[in-house]
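Asks: sequence first, then the predicted structure:
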Amino acid sequence: MDSTPNEGTFTALRTQLQEAAAAFADGPDALEGILLGIVDDVDRAVREPLEIFPVCHHSPASALAMARRLREKQPKVVYLELCEDMAPLLTELRNCRLPVAVQAFATKVDGFPAEWAPLSVVAPLTEASAEYQAIAYALDTPGVELVLVDRSSDHVFQWQETKDESAEPADPDAPPAEEEALHGDSVGVEIGDLRPRFAELEEHLLRHGRVRHWSEWWHQYVELPLGDSDHDTYRQVMLLIGSLFRRLAPGEAHRVRVDEDRERYMWTRMRQHMTATGTDPADALYVCGAFHAASRVAEFGVHGADTFEISPPSATKWQHGLIPSSHAAIEAQFGLAAGSVSIAAAQWAKNLRRTRVKPYRLAGQTGTRMPKKAARTPAAPTPAGQGPAPDRLTGFLRRPPVLDRFDEEELLGWSVEIVRAARRNGYLASTADAIAVFETSILLAGMRDRARPTPYDFQDAAVTCIEKDTVPGRRDVRRLVEIMLGGDRVGQVGYDALPPLARDVHDRLAPLNLKLQQRGVQRALLDMASRPELQQCSDVLWMLRYLMPHGAARTVMGERRLGERSLQESWDLALGTHQRALIELGYEGVSIEQVLEQRLRRTAYGPQATTATVLKAVEDATLYLRSRRLADELGRHALQVLATERSVDGAPEVLRRVRGLLAYYRTSEPSLPAWIESFVKAGYAHYCTLLPTAFADDDASVRQVAAMLGFLFSMEGLALSLGCDRNQLELAVAQSRPGEAAKTALLWAARTQLGHLSRADLRARCDELLGNPLTLPAYPRYLSGFLHALEPVPGLADFAVEAVSHAFARLPDPVLLPWLPTLITTVRSGGTDLAPLLIREAGRIFPGRLAALDTWVPPWRAADPATVTARPSRDGTAAPGGVPLLSAYPATCDAVADLLGCEGGWHTPAPSRTGAVLLARHPRTARALEELLTTP
């Protein structure tokens, strides 16, 4: 191909630019090179035998020009700048409601850094985009072939140095995070990316254009003028803009290399296809971004060099599908201003009404009306020998904008409608405000040198005239304008376009009779008692609750625990809102059971997995999958993980999980699984070994040491039956030397449980702490240790109540009041889960009525013999000791004595030899006996 510029095509424009460069740049060298180079780029692209159609991403002007050009030219082959591996998905767009995004997804990476996983690439499509017009034309027109020529999804990451490098900077007008979640952290394919990468240039354009952001500048100075232009003018202007931004882009080596490699890739693919199929370049159309249309690589053109070698793809397995998108998600991903895509959609509808151009829509497209089939108009062939289109740039750049009647009527309608919407949302707006909005819009447009008010002018005018001091409702006026102009339209993927897993979920939830494709929250009521078939729906919902983000499946009533099943459940479902998450589950497997099993295995066998996380995976496998096979496998793995742990950080969680699993297996199965018996046996030896170290380690908390003791004491019976030695536990306790007060109290409790320390000795040690002024400030920490001791030794609950009560009764107020906040904070921070046990025990011990408190004697004082003899009886006499009680029930006393191993006989006091006490109690009987005995 001859690359010499045609001097006769843009001679007038070159002359004007050369004169301008000489006048404004103190010489024609630098600026002249840029300006004339731009003209050369346009000339080169125009004269290319394969027609290049430059577009801008989601531009109504590009979509309108594309629809018009396709009906005129009727190309047989359409080359589209889109990832070539996404081609099989495009036919599924018929089953969707736009906007949607074509996605390539990979959960397991092979050939990329592991921290990049999961990999995701999306290419969003809206009806007001030139790409969709080309796709709809190619798929619905017989004999037309659609060829995607851009790099594959795998090459997107092959050519990327870091995962965050291609991310756009944060935009102050970006939508909230919940809208960005539709695309997540996916890498967006920049189809028709047309934004200056030279920050100073963009700032210069915004300042002199009197606009706030790039989207407004593009709408004012490109969208509106090109909406009525012919094909040649549109094409040359877009090439001019693309060349300008390309030549003024900063010289970032990596980004420049990626841009040029994309262009080499696309031209190489197109030449390969034309060679293989014999396609005539005159019968083809190349749709690409204007930035790439003005390319200067050697591979450019049909006759370009074939020197570019395409690297083979990596071993990563890619999954492809369609996910719902939205205007706000597109704006967030590509750095556009909030509401700009909605305004573009409104401009698209306006252009269609004004120009009466029939757009292309896929047959059966959800959410759109089927257009009438237009007669095929044959293309007007270019006469032989006729050169490329004449210069249209000079006339376009000189043409002033025109305000037509249609725009004035539209502005009137907007002014009335925004007042009506404001009144519905609580604003005190009236007809005068509608007039003010109309006039202010025109005034703002005039102040900004605009011949016609734009939607952005109208938005500023509405905020100025209607929004006063406060916002009475949920939405401000700016948001009301966005809703009025089209709002945030959210797409939907149809049932037939869903992956097998998503379709299976919808089929299994069909008995609920809900519209699961619908966005928003729906309430599902499940009565398994009357409809047993709903148990399957319940199982699916619980798995979805585990796998999907919060809010997709939220339980209102009902729970699922080990050994428990709810007969009635209530759910809030939002599967339509979280359709993207459901679709991405389909990339991991063909059923939710398979995905859940893979997730559990990945969690249990992960490098950061602990014994507690593996036991949780065992519990989840039992709860949601009811898989004994998987639970046994993960349980055996938990045993291996436990053997490698050298810390006690997860001891509380391990204790809770093992107790729950033991209770479940003992009540639901005839025998315990072999893995849990081995786990108890190994855990008993493991924690006995770590116990002395944990008592002395300052990093080990009291709760963790208490959980270790709880495992040892609660599992002791089962461990001993499996062959463990109790001496190992006694030696571990004997070797423990805690330095902290709370751990010391915990050790005392453990020795009491083992029988090495009596209750009397424990009580004496607490009395000694209260009597020593040096240890008195640390007494709250001792109480914290006793509170944690309720985990391994729940029988000490009464003693913990005694210790607290004795301190409150003994300490004077000057000591107790400064000491009380420390006690409260210690108990709250260290034993909130054990406090209910302490409160219940206190409620059992203390009297229930205030009147009984005066005569109430604490049980720990009633056990004292001195206190017992001094306790008054009901009749005011001294109460007998404990000996008459034992004498009254000798059989019970003997049984207790035998159980305790006590030997010896009964020792009863000798009967009194005098009857003085008896005679004193019964004087009449005494006198009668005396008379009887004295009568001769």
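Replies: Received the coordinates, thanks. Numbers count the residues shown, from 1 in each chain.

Asks: can we go C-alpha only for contacts and neighbour counts from here?
Replies: Will do.

Asks: might one say that residue 653 is in contact with residue 612?
Replies: Yes: with contacts counted by Cα atoms under 8 Å, residue 653 reaches residue 612, the gap being 5.7 Å.

Asks: now stretch 252-259: buried residues?
Replies: For stretch 252-259, the neighbour count (16 or more other Cα atoms under 10 Å) marks residue 255 as buried.

Asks: other residues contacting it?
Replies: Defining contact as Cα atoms under 8 Å, 6 or more residues apart in numbering, one finds that stretch 252-259 is touched by 159, 292.

Asks: likewise for stretch 359-366?
Replies: Contacts made with stretch 359-366 from outside it, assessed by Cα under 8 Å, 6+ apart, are listed as 64, 67, 93-98, 133, 136-137, 139-140, 352, 368, 370-371.

Asks: any of those buried? List them.
Replies: With neighbours counted by 16+ other Cα under 10 Å, the contacts of stretch 359-366 contain buried members at 64, 67, 93-98, 133, 136-137, 139.

Asks: element containing the residue nearest the centre of the chain, please.
Replies: Most central residue of the chain, judged by C-alpha distance to the mean C-alpha position with Cα atoms, centre = their mean, is residue 549 at 5.6 Å. Using DSSP states H and E, residue 549 is not contained in any helix or strand.

Asks: okay, pairing it with this:
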Amino acid sequence: MGGLPLRRSRGDRDAVVSEVVTAGGPSAAGGATEDADGVASGGFASLREQLTGAAEAFAGSRGDLGGILTGLVDDVDRALREPLEIFPVCHHSPASALAMVRRLRQKQPSVIYLELCEDFQPLLTELRNCTLPVALQAFASELHGHPQDWAPLSVVAPITAASAEYQAISYALETPGVELVLVDRSTDHVFQWLPREPRTGGAEPATDEAESATDEAGLHGDAVGLEIGDLRPGFAELEEHLLHHGKVRHWSEWWDQYVEQPLVGADYDTYRQVMVLIGSLFRRLRPSDAEKLDRDEDRERFMWTRMREHLARTGIDRGRALYVCGAFHAASRVEEFGSDAPVTEFTISDRTPTKWLYGLIPSSHSAIEAQFGLAPGSVSIAAATWKKAVTKAGVKPFALTGQRGTSAGRAAAPAPGPAGSGRRAAGAGAGAGAGAGAAMLPATPSVPVDRLSGFLSQPPQLDDRDEAELLGWCVDIVRLARKNGYLSSTADAIAVFETSILLAGMRGRARPTPYDFQDAAVTCIEKDGVPGRRDVRRLCEILLGGDRIGSVGYDALPPLARDVYDRLKPLGLDLESRTIQRALLDLAGRPDLAPASRLLWRLRYLLPADAVRPIMGERRLGETASLQESWDLAIGRYQRSLIELGYEGVAIEQVLEQRLRQSVRATDATAATALAAVEDAILYLDSPTFVAELGARAVELLEAERTVDDAPAVLRRIRRLLAHYRATEPELPAWCEQFVTVGYAHYCTLLPTAFIDEQTGVRQVAAMLGFLFSLESLALTLGCDRAQLELAVQQSHPEVPAKLALVWAAGTQLGTVTRVELRARCDDLLDNPLVLPAFPQYLSGFVQALEPVPSLAPFVVEVLSKAFARLPDPVLLPWLPSLITTLREQAGELVPTLVREAGRTFPGTLPALDAFVPPWEAASAPAAAPAAAVPAGPIADLLTTHPAATDAIATLLGVEAVWSESGDAGSSPEVAALLTAHPAAATALAALLPV
């Protein structure tokens, strides 16, 4: 099936098949020249001889090539001989859907076996309440028996109106007496059969089904997609060969050109044989992936086992049943294939204890394309092909009664009963509406009739309607382009028409396809620029049907979603609409809207940001509720997210509580995340008991932490929570008090290690000191010991300049380092040329120290001023970039505090700047004259007898006491000045002591 696989002469066809087999490689050969029943002749004997001759002419001998070619025919023969009629399909194929409608109306089966997860059965009746396309979904968040790092698990199976499975479902649900049985493995088995390999980077486990894209607009999220009839070459080389010789760009275009269009008008037997032939080809020419092959074969064993069990249990005539499966599985060669296959031991494992939740979620054409790797616009083109084919064939498709967006087409057939004249007449009447081109046999023959040879060799037939359709496309695309800002005209419509025909001819096609039309429109209209948001290719997709988006009706929603819709009814908005709607809430004038406001804030927390977005109004700790609020709501656009919330609980409050509890119980939870959960619980839930539970968990996490990476977040959040409780409650909760005491002891213990640890940043150490100093008074009242903090600072001996500056700042707060000593140390740093390159790091530490010691702001301004005043230009100018970079990276949020202090210190006008004297220079007044010596007496004797007290007082006042050699205080000018300035204190002290 190479360049033009379905429309060539017989000789060319043989050559092309040989080319395709060569592209697959000899290693792809699988199977024998006979089928499992040993059928080597029959209705396809002539076709076998032709293929054998082609293989011998191409390769010189029959060999492996002949085995593959004849094996394809054997697979077709075997599938058609099966008494239980097999209906091969391709997912979202209009040709499959049309053939399904015709066959159902002609045969009217009483049992339909459908390749779909068996646990999806209860969901099918809910399709009546939806607008297609939608997806059946199974969801599990708590796993038992599956790797925990796979959680959550989600599986979706999209359903569109132009699909064979939807036609089968509609027929079965709308026709009395028809039973629909889903026979594929359950969603639990989907993950049971996967290799137990650890996931990396949060990716979904590798499956044989297609995985979804990560685009949120795909509506399927990160769910694993299941499709009925995944027909695509397994070899990349084979697909590349088909695209090259077919002169197409992607697989969707190849499939539409060479399979869909020819099979839309084919009779039922031809359709079956071609689909099984394609499935067999892709099955035999596939990579030698034994593990994937085993999973595919286990699925086939599973389905045939379930069907034989049902046939044995009900005793139904298999001639009245229909098995709908992918064409890939129709060509199965497992021993369990067929209703007459010998009973073999295939053990179906039990499901794991994992609790699966089921529901329907919205889907769209673009979501399906992204899920299964199809070309953009291919599903929309398939939908347009389906409408055209239904109109041309004159058939009435099946649809569920009451379903939105479709017209119900109930089968005008009686309940299935024993085959008889009445049933035969009803079948003939139904089949008459299929048109002349849909002639079908009344029953599947025991010996298949070869329809492949004639179909594959007949020339293409032109259709006059195609030219009229192309003309309509050309006129409509020009009109649509004008509305979107393109300078298109009637000449462009003519150019698009002629270019479409030209491209089709260059690509060897009998008639232009929608893909040819797209290319021609882009070439003739878009030219070199796009004036608006939409390019011409997107306009063509809109013209051909657009990206149709489904929705789930109210009755099919989970209880949580219905509860949300009911509680938001007072807003008077259409919440199912996909447009953004504005909600205005006057809470002062209409207090009855307060519950809706609280619900919107909770939805804001749980749903994506664009689903519920506040325009006016906010909710924060310490702030009163807004009297007026304005919201932009797009809940209908994010219906999938709302539905998945329904899998977690029956009310929004329950889901919010579970989310918060899970966040604090996660393996990577920290004290900061627990405090954040406490804040959210206070804001969105009215449950002090639950808040206390989260707070107790925060205490546990803080006590267990061995790093201080989250110290800034912990400090910021606990300050905010303490301020909230002090403003709203008469006393602090018990968990808050415990958090402060535990945090005080915890950070005192880790402080010396954090100072010398290279992994711990300056910001984290500053936050620890901020916690200890700012909450010290509260911690001391709760029983903590200040000596623990003093010892922790004394034991800290950092080597990094920034951390050393933090230690000095902490010393000033504790009283072990005076401002005079700190000023002297900084002056020494500025005077030392070897230390100047590291001075920005010291300055960064001082700036970070503003967190624990806010009173240090004037000193930091002083240090900066001295640096700019003293340093020469050759030193200052290279140093400025390093200073700015350091401040921006390590103390960005504290720089505004520094700027405000500088604004308070320096004058605001230029004239005042000329006479400005810095405060630190004005404080150094001229030295006072030496004080007179204190005469000897009781006071002098007191000071001489107790010198330690005098030394301590002098140290606190920042002076140094110098005693004479005789121990006389009177000869010390400092002590003399002290006694002269404060005689009353000395006199009072002497009166208390017997001197």
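Replies: Right, received. Where do you want to start? Not measured: the values here are computed from a predicted model.

Asks: which position in structure 1 pairs with residue 736 of structure 2?
Replies: Alignment of residue 736 of structure 2 against structure 1 is given by TM-score structural alignment, with residue 676 as its counterpart.

Asks: and that match, how many neighbours?
Replies: The number of residues packed around residue 676 of structure 1, counting by other Cα atoms under 10 Å, is 20.

Asks: ok, it touching residue 634?
Replies: No: in terms of Cα under 8 Å, residue 676 of structure 1 does not count as a neighbour of residue 634; the distance is 10.8 Å.

Asks: what about the helices in the stretch 801-936 of structure 1?
Replies: Chain-ordered helices for the stretch 801-936 of structure 1, with DSSP state H, counting those that start in this stretch as the definition, fall at 813-830, 835-845, 859-862, 865-870, 883-888, 890-900, 916-921, 923-934.

Asks: so which of the buried ones among the contacts of stretch 359-366 of structure 1 are in strands?
Replies: Among those, the ones falling in strands (DSSP state E) are 96-97.

Asks: which among the buried ones among the contacts of stretch 359-366 of structure 1 gets closest to residue 280 of structure 1?
Replies: Top of the list for closeness to residue 280 of structure 1, among these and by Cα to Cα, is residue 137 at 19.0 Å.

Asks: contact partners for that closest one?
Replies: With Cα under 8 Å, 6+ apart as the criterion, the residues that contact residue 137 of structure 1 are 70, 360-362.

Asks: just the residues you listed now: which is nearest residue 901 of structure 1?
Replies: Nearest to residue 901 of structure 1 among the contacts of residue 137 of structure 1 is residue 362, at 92.0 Å by Cα to Cα.

Asks: tell me the residue in structure 2 aligned with residue 282 of structure 1.
Replies: Under the pairing rule here (TM-score structural alignment), the equivalent of residue 282 of structure 1 within structure 2 is residue 319.

Asks: repeat that for residue 224 of structure 1.
Replies: Under the alignment (TM-score structural alignment), residue 224 of structure 1 pairs with residue 261 of structure 2.

Asks: which SS state does the spatially closest residue to that match that is not a sequence neighbour fall under?
Replies: In space, residue 261 of structure 2 comes closest to residue 95 once its chain neighbours are excluded; the distance is 7.6 Å by Cα to Cα, 6 or more residues apart in numbering. With DSSP: H, G, I helix; E, B strand; the rest coil as the basis, the three-state label of residue 95 of structure 2 is helix.

Asks: thinking again about what came up before, for residue 664 of structure 1, which of the helices of the stretch 801-936 of structure 1 is the nearest?
Replies: Sorting these by Cα to Cα, the top spot, which is the nearest, belongs to helix 835-845 at 22.9 Å.

Asks: how big is the offset of that closest one relative to structure 2?
Replies: Mean deviation of helix 835-845 of structure 1 from its aligned counterpart in structure 2 after superposition (mean Cα distance after the TM-score superposition for structure 1): 1.6 Å.
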